[in-house]
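Undergrad: let me see the structure of the following:
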Amino acid sequence: MKTGEMLNKAKKYRGEAEELLKTFKQNFYDPSKVWDELMYCLCTPQTKAVNALKACEEVKKLNRGRVEEIASTLRRCGVRFHNNKARYIAEAKNHFPQLYEKIRVTSNLFELREFLVKNVKGMGYKEASHFLRNIGFENVAIIDRHIFRYMLENRLISPNFGKLTARKYLTAESRLIRHAKRLGLTPALLDLLVWAVSTGRVAK
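TA: Presented below is the predicted three-dimensional model:
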């Protein structure tokens, strides 16, 4: 979808998207919401958002949250790779106080993302960017299949760009950030609008 068409179709979603971004900013100050978003973003790879959200709500009901219990809950809710993701969630939970402190005090957004990618199992650049967006940081790009297709269709990347390695992710991100700036949007708002136009709803 070309940019002009996307922006025209996105008009009806923009208000809702902007309100959602305000909610994300509020999440930053509540450790429990930061944890919810971290767990959610660990669940989302190759899993429908609605299934990941349901799984997170069910995991929060567990008394102890042992890996086996988490894995069973994720599987029941339709989360793919439930065993691996259960281990990621359990490990992140054990270190969450230190993680939250790092998030709270680190002023450089891109340094913080590098820290998350290196120290939180299950987080690549896309997942870390998704998490940071959901706790109020608007200047990183979540390059999922919808955004990747949008970039291809608008010649921000070439058809032979290839698989998103870490290096290529950063290259694509820098191009998307410049593109968003030209449109007068943050990368976070552009992402929500492209997603909404592609799927018919605003979603985190």
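Undergrad: use CA for all of it now, contacts and neighbours both
TA: Will do.
Undergrad: which residues touch Val117?
TA: Shown in contact with Val117 (Cα atoms under 8 Å, 6 or more residues apart in numbering): 123-125, 128.
Undergrad: apply 6 Å and report the result again.
TA: 123-124 (Cα atoms under 6 Å, 6 or more residues apart in numbering).
Undergrad: and for Phe110?
TA: No residues are in contact with Phe110 under the rule Cα under 6 Å, 6+ apart.
Undergrad: and the next helix or strand past the one helix or strand it maps to?
TA: Secondary structure from DSSP states H and E places Phe110 in helix 109-119. Next along the chain after helix 109-119, taking DSSP H and E as the criterion, comes helix 125-134.
Undergrad: another sequence for comparison is provided below:
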Amino acid sequence: MTIEELRRAYETKREAIRARLAEFEETYRRGDHAIFEELVFCIFTAGASARMGLRCVEAVRPILLTGDESQMLNAINGLHLYPAARAAYIVHTRNYLQREYSLRMQSLLESLTDHYERRRFFAENPNIKGIGYKEASHFLRNIGFRGYAILDKHVLRSLHEFGVIPSPNPPKNARQYLEIESKMKEWADSIQIDFDELDLLLWSNKTGEILK
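TA: Next up is the predicted model:
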């Protein structure tokens, strides 16, 4: 794909991409439960797929705030590649956020006023299990925060194909993640496509979907 072809794809998909980004902002406005559910979705998606994450969220929704580890495991057994690990991650994370913040996710997020510190809180917090910089970025984007790249394999391959980065390999640490994100932001500016819209555009070009 050339830059011109990318721009044409953007023109075709722009309204759908903007509608999806508006939906993400609505998730935040729906409140604490919706925000926590989005975090759970990202824990499920890590090392798996968005579709798998969506199926698992549907399965645990009735017990999301009350289920113990065995109940979570039973709900997602057969739906996730790593059901035992994900059940443990979600219960630990929920109990931590309940204990320390009463699961008041909006208040917690509003207290994290620095753009980078906000992501670092979720990516590097040992009590928020199962996510790193990619899924912390995914979570924040999916609740309406802008300016975070979700550097999954589809986006990384696209950046490599366009010559933005020298390799499609995933970043090994936070420093590398931030370096690639910075290059992507510079490239978005140079081709005059909004950074957050570009992330969804590249992902949808590879997958055929404008998902979350």
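Undergrad: before we move on, back to that, now do the helix holding Phe110 of the first structure against helix 125-134, angle only.
TA: 130 degrees (axes from the mean of the first three to the mean of the last three Cα atoms, to 10 degrees).
Undergrad: helix 109-119 of the first structure: how far from the chain's middle?
TA: 14 Å (Cα atoms, centre = their mean, to the nearest Å).
Undergrad: with stretch 1-18 of the second structure instead?
TA: 22 Å.
Undergrad: can you give me the buried ones in it?
TA: 6-7, 10, 13-14, 17 (16 or more other Cα atoms under 10 Å).
Undergrad: can you check stretch 18-35 of the second structure too?
TA: 20-21, 23-25, 27-28, 32-35.
Undergrad: now render these as CSV, adding secondary structure and distance to Leu103 of the second structure.
TA: Shown next, in CSV, are the buried residues of stretch 18-35 of the second structure (DSSP: H, G, I helix; E, B strand; the rest coil; distance: Cα to Cα, whole Å):
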residue, secondary structure, distance to Leu103 of the second structure
Arg20, helix, 26
Leu21, helix, 24
Glu23, helix, 22
Phe24, helix, 19
Glu25, helix, 19
Thr27, helix, 16
Tyr28, helix, 14
Asp32, helix, 7
His33, helix, 8
Ala34, helix, 11
Ile35, helix, 10
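Undergrad: and those residues as JSON lines, adding distance to Ile43 of the second structure?
TA: As requested, the buried residues of stretch 18-35 of the second structure are exported to JSON lines (distance: Cα to Cα, whole Å):
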{"residue": "Arg20", "distance to Ile43 of the second structure": "20"}
{"residue": "Leu21", "distance to Ile43 of the second structure": "20"}
{"residue": "Glu23", "distance to Ile43 of the second structure": "20"}
{"residue": "Phe24", "distance to Ile43 of the second structure": "17"}
{"residue": "Glu25", "distance to Ile43 of the second structure": "20"}
{"residue": "Thr27", "distance to Ile43 of the second structure": "17"}
{"residue": "Tyr28", "distance to Ile43 of the second structure": "18"}
{"residue": "Asp32", "distance to Ile43 of the second structure": "17"}
{"residue": "His33", "distance to Ile43 of the second structure": "15"}
{"residue": "Ala34", "distance to Ile43 of the second structure": "14"}
{"residue": "Ile35", "distance to Ile43 of the second structure": "13"}
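Undergrad: let me know the closest of those to Thr66 of the second structure.
TA: His33 (12.4 Å; Cα to Cα).
Undergrad: tell me which residues touch the closest one, please.
TA: Contacts of His33 of the second structure by Cα under 6 Å, 6+ apart: none found.
Undergrad: what secondary structure does the residue lying farthest from the centre of the first structure sit in?
TA: Taking Cα atoms, centre = their mean, the residue of the first structure most remote from its mean C-alpha position is Asn63, at 27.0 Å. Recorded secondary structure, Asn63 of the first structure: coil (DSSP: H, G, I helix; E, B strand; the rest coil).
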